[in-house]
Structure formats: C-alpha cells, structure tokens
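Participant: got a sequence here, can you build the structure:
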Amino acid sequence: MSELPTLPTTVDELLSTVTVPLERRPDGDVVSSRAVHDPATGQVIGLAPVHGAEEVDEAVAMARDIQPEWASWSPAERAAVLNRAADAVDAVAGPLAELLSRETGKPLNGPNARFEVGACSAWLRTAASLEVPEATVVDDGESGGAVGRGRR
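Facilitator: Okay, the predicted model is just below:
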C-alpha cells in the first residue's frame, strides 16, 4: 500500500482540502457550490458542492466498479485500509474537531467535537479488529438470517 499523503496540520489547511469552488467540468457543465456557515458566528467557512441525480449515479457506478476488488481482499487487507483511515483521522484530529465544531456549532470539548473525531477513529479500528469467520453460519432458521464472508 502507498504512503499516506501529506496531511493538513491546521483547520485552514484542512478546510482548503474540502472546499469546492465553482468550477467547470471537462464536459463543460459548471459544478455549483453552496456556502457552509458557522452557526455560532454566521461566518462562511467553506463551500460544499451541490450535485444532482447524475452525479449521484456516477458515484454509485464508481463504487460498484471498485466493489469486486474490495470483496476480493482478505479480512487482513481490509483491516489495514481501515487502520490507515483511522491513522489519517488521528493525524488531523485537532483540525478536524475544530472544523466539525465550526460546521455544526457544537462545543469543541466535552462529549462533542473532539470526542466525535476520536470516536470516528475508534469505530474504524474496532471494525478493523473484528474477526470475520471463513465459514458461513446460518441461524436457527426462525429469523431467516445468515452471517458469513463471501458473495451473495
């Protein structure tokens, strides 16, 4: 797996990576955006893209295209990706918490923005640590559910 890219170290650097200005797509269409306001101050803190059904369909198609590759990976390979994602969250936890606080208006400390960012990392690591049995185990037949690894 490749190295993680250089990660932002301040909220302004982080914000610049998630802000989407008006731009023209290769097909000539303009990608519009809307302002994101800090609810505590009313200040514009960034721009978010505004997409329609076509862009959603494109994103779903891309996800479907890559899913077979993801499905072919072993649980250990998938766990490594989830742990790398957690590492990336941890690396920018401070700026990410500040951005979350600005975007939502929630307090930075206590069981709020910093806690939520830490929980994101913990959820990723927890998912990475779960053991996925190689065999399919069918329940007692009453609920109709089955758990296991593999394709449906």
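Participant: switch to C-alpha atoms for all contacts and neighbour counts from now on
Facilitator: OK.
Participant: and for residue 31, the neighbour number?
Facilitator: Close neighbours of residue 31, defined as other C-alpha atoms under 10 Å, add up to 15.
Participant: mind giving me the packing neighbours of the host helix or strand of it?
Facilitator: In the assignment (DSSP states H and E), residue 31 maps to strand 30-37. Packing contacts for strand 30-37, counted by 3 or more C-alpha pairs under 8 Å, 6 or more residues apart in numbering; DSSP states H and E, involve strand 23-24, strand 44-50, helix 93-104.
Participant: please give me the structure for this one as well, since I'd like to look at both together:
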Amino acid sequence: MSTGIGNTALAYARLWHLVDAKGQVLGRMSSRIATTLMGKHKPIYNPAADCGDYVVVINARDVKVTGNKFDQKVYYRHSGYPGGLKETPYSRLMERNPSEIIRKAVYGMLPKNRLRSSRMDRLLVFADDKHPYKANITKIYDNKIPQACSPIE
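Facilitator: Now for the predicted structure:
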C-alpha cells in the first residue's frame, strides 16, 4: 500500500497563465497552451485526471501563421443536411472572430476524450490586451519561458 507524501492539494492547485499571442506562431503557441491545459507540465500529471491550469490568451488578433496559411487555410463545418458544408477562410475568420482561431487550434490539439470540454472551459481568449482576470494571473509566458510574477494591476 502506498501513501502520499506532502501536500498534494498544492500540486493540484490551478494556476493562471498569461500568454501574449502578439507575433507568436499559431501552431507552436497552441501546442504549449494544450500542454498547460492538460497539466503535463506538472509532476503529478495523470492522463485520466484533470489537473491542468487556466490559460488567458491576449492579443489574439496579432497571432501569426507561417507559409501561405493566411490565404489558403480553410475552416469547415457541416450542418448535417445534404449540401450543408460551410467553408470559412482563415482571413475572414481573423476579421470576424480572431479568438475563435486560437480556440479551434487548441481544441484540435487536446486529446479526444471526455475531459476535452472541461479543459477548453479553462481557456480564455481575448482579441486585444484587455481582460478581467488581471488579479488571478500567477505566471506570464514571455519569450516562451514561464516566469513567476506577482499579480498584475
């Protein structure tokens, strides 16, 4: 029989991470966000447990894509009826709802299981740099290195 050593409640505590998407590449940033939402950066990671953190993404309007994706990438959805396939180009989705681009990228990178929707609930994306969670932020991703900080006011 094994016993837990130490205070595991601190290990399961959910931290708040701030990611500034300005100038970052969509795919690389989204994979890091998915890892944080899953909790893979913690020593207590368990694929069956939901031990990830909150992630607040700002400046979603300024995210970059490589190659010709700005002109060629297309998002699809289907209504379920014959002829119900809808296509939305990346450029149009960026104009209308830039936060949805990051949400779709992270959603596709999370494991396809029952925990995906609860993990996505902890992803908060904002098109500009204004958000209501400034008091909650405990870590800032700056230059791709997580740094501890005091809450931003």
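Participant: and the TM-score between these chains?
Facilitator: Overlay of the two chains. TM-score (TM-score structural alignment, normalised by the length of the first structure): 0.26; 68 aligned residues with a C-alpha RMSD of 4.8 Å.
Participant: quick one: closest of the helices and strands packed on strand 30-37 of the first structure to residue 57 of the first structure.
Facilitator: Closest of those to residue 57 of the first structure is strand 44-50, at 14.0 Å (criterion: C-alpha to C-alpha).
Participant: returning to what we had before: tell me which of the helices and strands packed on strand 30-37 of the first structure sits most buried.
Facilitator: helix 93-104 (a mean of 21; mean count of other C-alpha atoms under 10 Å).
Participant: quick one, that helix and strand 30-37 angle?
Facilitator: Computed by axes from the mean of the first three to the mean of the last three C-alpha atoms, to 10 degrees, the angle separating helix 93-104 of the first structure from strand 30-37 equals 90 degrees.
Participant: and helix 93-104 of the first structure with strand 44-50, angle?
Facilitator: Going by the same axes, to 10 degrees, helix 93-104 of the first structure makes 80 degrees with strand 44-50.
Participant: what residues sit buried inside the helix or strand following helix 93-104 of the first structure?
Facilitator: Counting by DSSP H and E, the element after helix 93-104 of the first structure in chain order, helix or strand, is helix 113-129. Across helix 113-129 of the first structure, burial judged by 16 or more other C-alpha atoms under 10 Å covers 113, 114, 116, 117, 118, 120, 121, 122, 124, 125, 128.
Participant: quick one: contacts for the closest residue to the second one other than its chain neighbours?
Facilitator: Looking back up the chat, that one is residue 114 of the first structure. Nearest residue to residue 114 of the first structure in three dimensions, chain neighbours excluded: residue 97, at 5.0 Å (C-alpha to C-alpha, 6 or more residues apart in numbering). Neighbour list for residue 97 of the first structure: 108, 113, 114, 116, 117 [criterion: C-alpha atoms under 8 Å, 6 or more residues apart in numbering].
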